[in-house]
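have a look; sequence and predicted model below, questions after that.
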Amino acid sequence: MEKTWWKESVVYQIYPRSFNDSNGDGIGDIQGIIEKLDYLKELGIDVIWLSPVYKSPNDDNGYDISDYYDIMDDFGTMEDWERLLDEIHARGMKLIMDLVVNHSSDEHEWFQQAKKSKDNPYRDYYIWRKGKDGREPNNWKSTFSGSAWEYNEATGDYYLHIFSKKQPDLNWENPELRQDVYKMMKWWLDKGVDGFRMDVINFISKVPGLPDAPNPNGEPYVSGSRYFKNGPRIHEFLQEMNEEVLAHYDVMTVGEMPGVDVEEAKKYTHFERNELQMVFQFEHMDLDSGPDGKWDLKPLDLRDLKASISRWQNGLNGAGWNSLYLNNHDQPRVVSRFGNDQEYRVESAKMLATFLHMLQGTPYIYQGEEIGMTNVHFEDIEDYQDIEIRNMYKEKVVEGNADHDQVMESIYTKGRDNARTPFQWNDLEHAGFTTGEPWIKVNPNYKHINAEKATADPDSIFHYYRQLIQLRKQQPIIVYGDYELILPVHEQIYAYIRHYEGEKLLVITNFGEEPVDFSLPEEIEFEPEERLIGNYADDQSHPGSFTLKPYEARVYKGK
């Protein structure tokens, strides 16, 4: 297996609006990030992934870009950004930017031109269709509720928007559009960025004809995802992007790809295919969703998590590369989701980190994960800012007959704003995030969950993450070793072994709040040499048989 810097790196995602506000306007900004780079250096991370900071009307928190060559006023200036890049590089870290090219903002100059007339030069930068039988061109539903089509008065037809109506989809069938995207990517890479995280990049190829989706219940709009996820030309487009742009730079690439499976991911990430290095897949993030999607809550069955993670660990081993994550800007806080954010918040946060960071792949840490930030419970729907939450609540409660309390419980559990409350820096007003009024309320628990307390406490979640990151740099087996699941049907213990050049790692985690007995299966050969890390004091017990405490994690090295 080829050794590369991006396989050995640990990535930290910054959601700039919520990270640190330097000027008191209540919105995190680039200067605020610069102020906290030494904190990230102390944590030990190698790469910063910066969520979008481009010019945007902010309909979807910056994922609606109106100018790919400029910085959003809320965040600062291009000079601020250039200083950020210099300061990151000066500390020996790297920066990857978000690349959002499935869609633009409707305020982008391309779209402003395209909507004027059918013969405008930019017309084919977007996807237009005539209405059908007095309604939209097809029955596709937007990810943010309602139709995926919006009528344009000037030209008498509709444009496609898989997301908000202010996020028209770009037409990747148009080679001129693709060349403009590649030109923009080169511009940023020539400025010195170290790679891209590509937003819903597997949506860029749509099935020709854009047919209606199956609709057995006769609903007005249904998911058309089968017609735009992993479409017929997606690999051609990514190989062209690689040939024209990415192959000419030493960069890191990861594609966000909802609906991708292991076999498809091999095509995207296999080193001989020249597409991308990693994908973000969502299989393990959908395991606590019922048949009606993310808002349909069900408890996690640990056996499902084992099956999913093992499928990806074994499937991509030697054939591609895994990205490892449990948190990001679109996901609820994992300590509230798969752990216990009350009595065992510290223990379960450390356990989940151990489980993830000992797998094969590149780990991603989302801001606040390293101090154990939790989900938030705002009582008033007006306190939520996310377009997805607001649209869902309106559709289900205001316009439908769903129960308010039940819908709020879904929001408390799965809402994206759980990840977007301001970073909790200290126990001062607004958690030290801003001297002004924050754009979204701070989680009230900041008085006892904050970075100042965590960095001062040697036994904190923060310092545990530091240990995990240091171990990864010292132990090649953690990065490159093969993966072997043990106890596949155990309902509480997730344990696995890593193998590399005659060495083994034994990783044992308790996903429950009850003590549980662990015994190494008789057929497993493991001679322990040392305990590398654990989230409880070492009791010197033999790794072959012992009782795990609530949410305990242990890692042993041996042969």
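Great, that's in hand.

CA atoms for contacts and neighbours, from now on please.
Will do.

and residue 59, helix, strand or coil?
Classification of residue 59 by DSSP: H, G, I helix; E, B strand; the rest coil places it in coil.

which residue, other than its chain neighbours, is closest to it?
Using Cα to Cα, 6 or more residues apart in numbering and skipping residues adjacent in sequence, the residue nearest residue 59 is residue 166, 7.0 Å away.

surely that neighbour forms part of a strand?
No: read with three-state DSSP, residue 166 is coil and lies in no strand.

quick one: it and residue 108 touch, right?
No: in this structure residue 166 lies outside contact range of residue 108 using Cα atoms under 8 Å: 9.9 Å.

hmm, who's touching the longest helix along the chain?
Ranked by number of residues, the top helix in the chain under DSSP state H is helix 175-191. Defining contact as Cα atoms under 8 Å, 6 or more residues apart in numbering, one finds that helix 175-191 is touched by 68-69, 101, 125, 170-172, 195, 241, 244-245, 249.

need the buried ones from these selected in ChimeraX.
If you want just the buried ones from these in ChimeraX, going by 16 or more other Cα atoms under 10 Å, the selection is:
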select :68,101,125,170,171,172,195,241,245
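
want to throw the contacts of helix 175-191 into CSV with distance to residue 9 and secondary structure?
Formatted as CSV, these follow (distance: Cα to Cα, whole Å; DSSP: H, G, I helix; E, B strand; the rest coil):
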residue, distance to residue 9, secondary structure
68, 27, strand
69, 28, strand
101, 25, coil
125, 36, helix
170, 32, strand
171, 34, coil
172, 32, coil
195, 13, strand
241, 24, helix
244, 26, helix
245, 22, coil
249, 17, coil
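
what's the most distant pair in the contacts of helix 175-191?
125 and 249 (26.8 Å; Cα to Cα).

give me the number of residues near residue 129?
17 (other Cα atoms under 10 Å).

so who does it touch?
137, 157-159.

how far away is residue 329 from residue 517?
Relative to residue 517, residue 329 is positioned 36 Å away (Cα to Cα, to the nearest Å).

meant to ask about residue 336
Distance, residue 336 to residue 517, by Cα to Cα: 25 Å.

got the buried residues for the longest helix of the chain?
177-178, 181-182, 184-186, 188-189.

residue 148 - nearest residue in space that isn't next to it in sequence?
Closest residue to residue 148 apart from its sequence neighbours, by Cα to Cα, 6+ apart: residue 142 at 4.2 Å.

can you give me every residue that contacts the one you found?
Shown in contact with residue 142 (Cα under 8 Å, 6+ apart): 148-149, 161-164, 223.

the spatially most central residue of the chain in helix, strand or coil?
Nearest residue to the geometric centre of the chain (Cα atoms, centre = their mean): residue 328, 3.9 Å. Reduced to three states with three-state DSSP, the structure at residue 328 is coil.

just give the number of residues close to the residue nearest to it when sequence neighbours are not counted.
In this structure, residue 328 finds its nearest non-sequential neighbour in residue 366, 5.3 Å apart by Cα to Cα, 6+ apart. By the measure other Cα under 10 Å, the count of residues near residue 366 is 20.

quick check: residue 508 vs residue 472, distance?
Taken as Cα to Cα, the span from residue 508 to residue 472 is 17 Å.

try it against this one:
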Amino acid sequence: MQTNWWQNAVFYQVYPRSFQDSNGDGIGDIQGIIQRLDYLADLGVNAIWLSPVYQSPNVDNGYDISDYQAINPEYGSMVDMEQLIEAAKIRKIKIVMDLVVNHTSDQHPWFLEARKSKDNPYRDFYIWRDPATDGSVPNDLQSNFKGSAWAFDAVTGQYYLHFYAKEQPDLNWQNPKVREAVYQMMTWWLQKGIGGFRMDVIDLIGKEPDRKIKENGPQLHAYLQEMNARVLSQYDVVTVGETWGATPEIGQMYSNPNRHELSMIFQFEQINLDKQSGMTRWDLKPLIPAELHAVFSKWQLALDGVGWNSLFWSNHDLPRIVSRWGDDSQYREKSAQALAIYLHMLKGTPYIYQGEEIGMTNYPITSYHEIEDIESRRVYQQRQQQGYAI
């Protein structure tokens, strides 16, 4: 049976800001990644998932993009990016870009135009609604970063939708001009020689806010099939979608090759096993190993011969797995080895988060002021307001 290259590959996620600093300014950069390519090749890495290096105000660590076709100067230049793609290619390593197209930065030219007037040509690139009859928000949709998903714009007297920070307005995928602009941008990157895309919160692009539908909207799979036909099918690339609410049945839809959507998805059922029922993912309980085994077994069986699994423990959104489910002191090394053996013996494509290969632990944060992640900061503030003893 013929397989695709990504079914036999090992992926390694690089979070550029903290990976390797090449010029001593305290910020990791693209040249630093180039310096470490031989190390990654020696590890057996076949593909690098590169977290966003695009131009961004960095409200949400680069996931608020103001220019999809420019590099954040903190990380280098487009010349550096092209050097990385070529240097990786020499070592038979593919570069997989983070595709963030559920939303943009509010500093993106599309949004700067859209908010000028109701009849601006870019207005429908985003989702705008009039206030409710009492002048409040259009409905009770909530942001994933807490609070209302609607932000008021005084220039035109309407609200715009943002499922993340208010500086991250959601794109309107029902507008074919939005989809065309995204496909052109994707093609531009693929022509530079990248090996595919990790698609950030891709299960939100089918949203229908008037019906209060966030994930897995009715047009989601049609959009992905169109994307595949217009762009992805023209290249030998990998696509992995971030899908927090996916079930095995939905996973089959995404990754069944006969449906022409994605190569695989990141599903998070196992990651939620230590979450208390009815609570947030910040309210944890001890992990029950038998439940972990049951979830992995379920996904292995559900996608066998139908789709394809991704395998991961950690990423930029999650705690270090050794600190979370292992012992990050006396048995740090043995914990890391046991977790690695468990994951890499499963069928699917493994993803290693930078530092995982050496059993890296959580950073020992001692002060709120050390927290840079926007979601973590907002949860901390909310818990203080709720009277938690901190």
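Structure's in. What do you need? Worth saying up front: this structure is predicted, and the values here are computed from it rather than measured.

show me where the stretch 151-300 of the second structure has its strands.
For the stretch 151-300 of the second structure, the strands defined by DSSP state E, counting those that start in this stretch occupy 158-161, 196-199, 238-242, 264-266.

looking at these, which is buried most?
Comparing the strands of the stretch 151-300 of the second structure by mean neighbour count (mean count of other Cα atoms under 10 Å), strand 264-266 comes out on top with a mean of 25.

hang on, the earlier thing: dump the contacts of helix 175-191 of the first structure into a markdown table; add distance to residue 276 of the first structure as well.
Converted to a markdown table, the contacts of helix 175-191 of the first structure look like this (distance: Cα to Cα, whole Å):
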| residue | distance to residue 276 of the first structure |
| --- | --- |
| 68 | 21 |
| 69 | 23 |
| 101 | 15 |
| 125 | 24 |
| 170 | 20 |
| 171 | 21 |
| 172 | 18 |
| 195 | 11 |
| 241 | 10 |
| 244 | 13 |
| 245 | 12 |
| 249 | 13 |
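
list just the nearest of the contacts of helix 175-191 of the first structure to residue 496 of the first structure.
For these, the residue nearest residue 496 of the first structure by Cα to Cα is residue 195; the value is 31.7 Å.

the closest one contacts residue 95, doesn't it?
Yes: Residue 195 of the first structure is within contact range of residue 95, at 7.1 Å (criterion: Cα under 8 Å).

so which of the contacts of residue 129 of the first structure comes closest to residue 22 of the first structure?
Nearest to residue 22 of the first structure among the contacts of residue 129 of the first structure, with distances taken as Cα to Cα, is residue 159, at 39.1 Å.

residue 94 of the first structure: what's it in contact with?
46-48, 88, 193-194.

just the buried ones from these?
Among the contacts of residue 94 of the first structure, those buried by neighbour count (16+ other Cα under 10 Å) are 46-48, 88, 193-194.

let's have those in CSV, adding distance to residue 235 of the first structure.
Below are these laid out as CSV (distance: Cα to Cα, whole Å):
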residue, distance to residue 235 of the first structure
46, 29
47, 27
48, 27
88, 33
193, 24
194, 23
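
so of those residues, which ones are in helices?
Judged by DSSP H, the subset of these located in helices is residue 88.

on that earlier part again, the residue nearest to residue 59 of the first structure matches what in the second structure?
Using TM-score structural alignment, the partner of residue 166 of the first structure in the second structure is residue 167.

my guess is that match contacts residue 59. True?
Yes: counting by Cα under 8 Å, residue 59 is a contact partner of residue 167 of the second structure at 7.3 Å.

residues near the residue nearest to residue 137 of the second structure when sequence neighbours are not counted, how many?
Nearest non-adjacent residue to residue 137 of the second structure, counting by Cα to Cα, 6+ apart: residue 131, 5.4 Å away. Using other Cα under 10 Å, residue 131 of the second structure has 16 other residues around it.

quick check: which element contains residue 496 of the first structure?
Using DSSP states H and E, residue 496 of the first structure sits within strand 493-500.

give me every residue that touches the equivalent of residue 345 of the first structure over in the second structure.
Under the alignment (TM-score structural alignment), residue 345 of the first structure pairs with residue 332 in the second structure. With contact set as Cα under 8 Å, 6+ apart, residue 332 of the second structure has these partners: 322, 326, 359.

pull up the gap between residue 332 of the second structure and residue 321 of the second structure, please.
Distance of residue 332 of the second structure to residue 321 of the second structure, given as Cα to Cα: 10 Å.

ok, residue 193 of the second structure next?
Computed as Cα to Cα, the residue 193 of the second structure to residue 321 of the second structure distance reads 32 Å.

the more surrounded of those two?
Neighbours per residue, other Cα under 10 Å: of residue 193 of the second structure and residue 321, the larger number sits with residue 321, 24 against 17.

counterpart of that one over in the first structure?
In the first structure, residue 321 of the second structure lines up with residue 334, judged by TM-score structural alignment.

its match reaches residue 340, doesn't it?
No: between residue 334 of the first structure and residue 340 there is no contact under Cα under 8 Å: 9.2 Å.

can you map out the strands along the stretch 1-150 of the second structure?
Secondary structure of the stretch 1-150 of the second structure by DSSP E, counting those that start in this stretch: the strands cover 11-14, 47-50, 54-55, 67-71, 94-99, 128-129, 150-153.

the first one vs the first structure, mean deviation?
When the first structure is superposed, strand 11-14 of the second structure averages 0.3 Å from its matched positions, counting by mean Cα distance after the TM-score superposition for the first structure.

what lies in contact with that strand?
Identification of contacts with strand 11-14 of the second structure by Cα under 8 Å, 6+ apart yields 45-51, 315, 349-354.

pick the one among these closest to residue 272 of the second structure.
residue 315 (14.1 Å).

can you show me the helices along the stretch 1-150 of the second structure?
Using DSSP state H, counting those that start in this stretch, the helices found in the stretch 1-150 of the second structure span residues 30-35, 37-43, 78-90, 109-114.

ok, which of these comes nearest residue 10 of the second structure?
Closest to residue 10 of the second structure of the helices of the stretch 1-150 of the second structure, according to Cα to Cα: helix 37-43, at 9.3 Å.

any buried residues in that closest one, and which?
Buried residues in helix 37-43 of the second structure (16+ other Cα under 10 Å): 37, 40.

so it corresponds to what in the first structure?
On the first structure, the counterpart of helix 37-43 of the second structure by TM-score structural alignment is residues 37-43.

do stretch 342-352 of the second structure as well
Stretch 342-352 of the second structure covers residues 355-365 of the first structure once aligned (TM-score structural alignment).

ends of that stretch, what's the gap?
Distance across stretch 355-365 of the first structure, first residue to last, is 13 Å (Cα to Cα).
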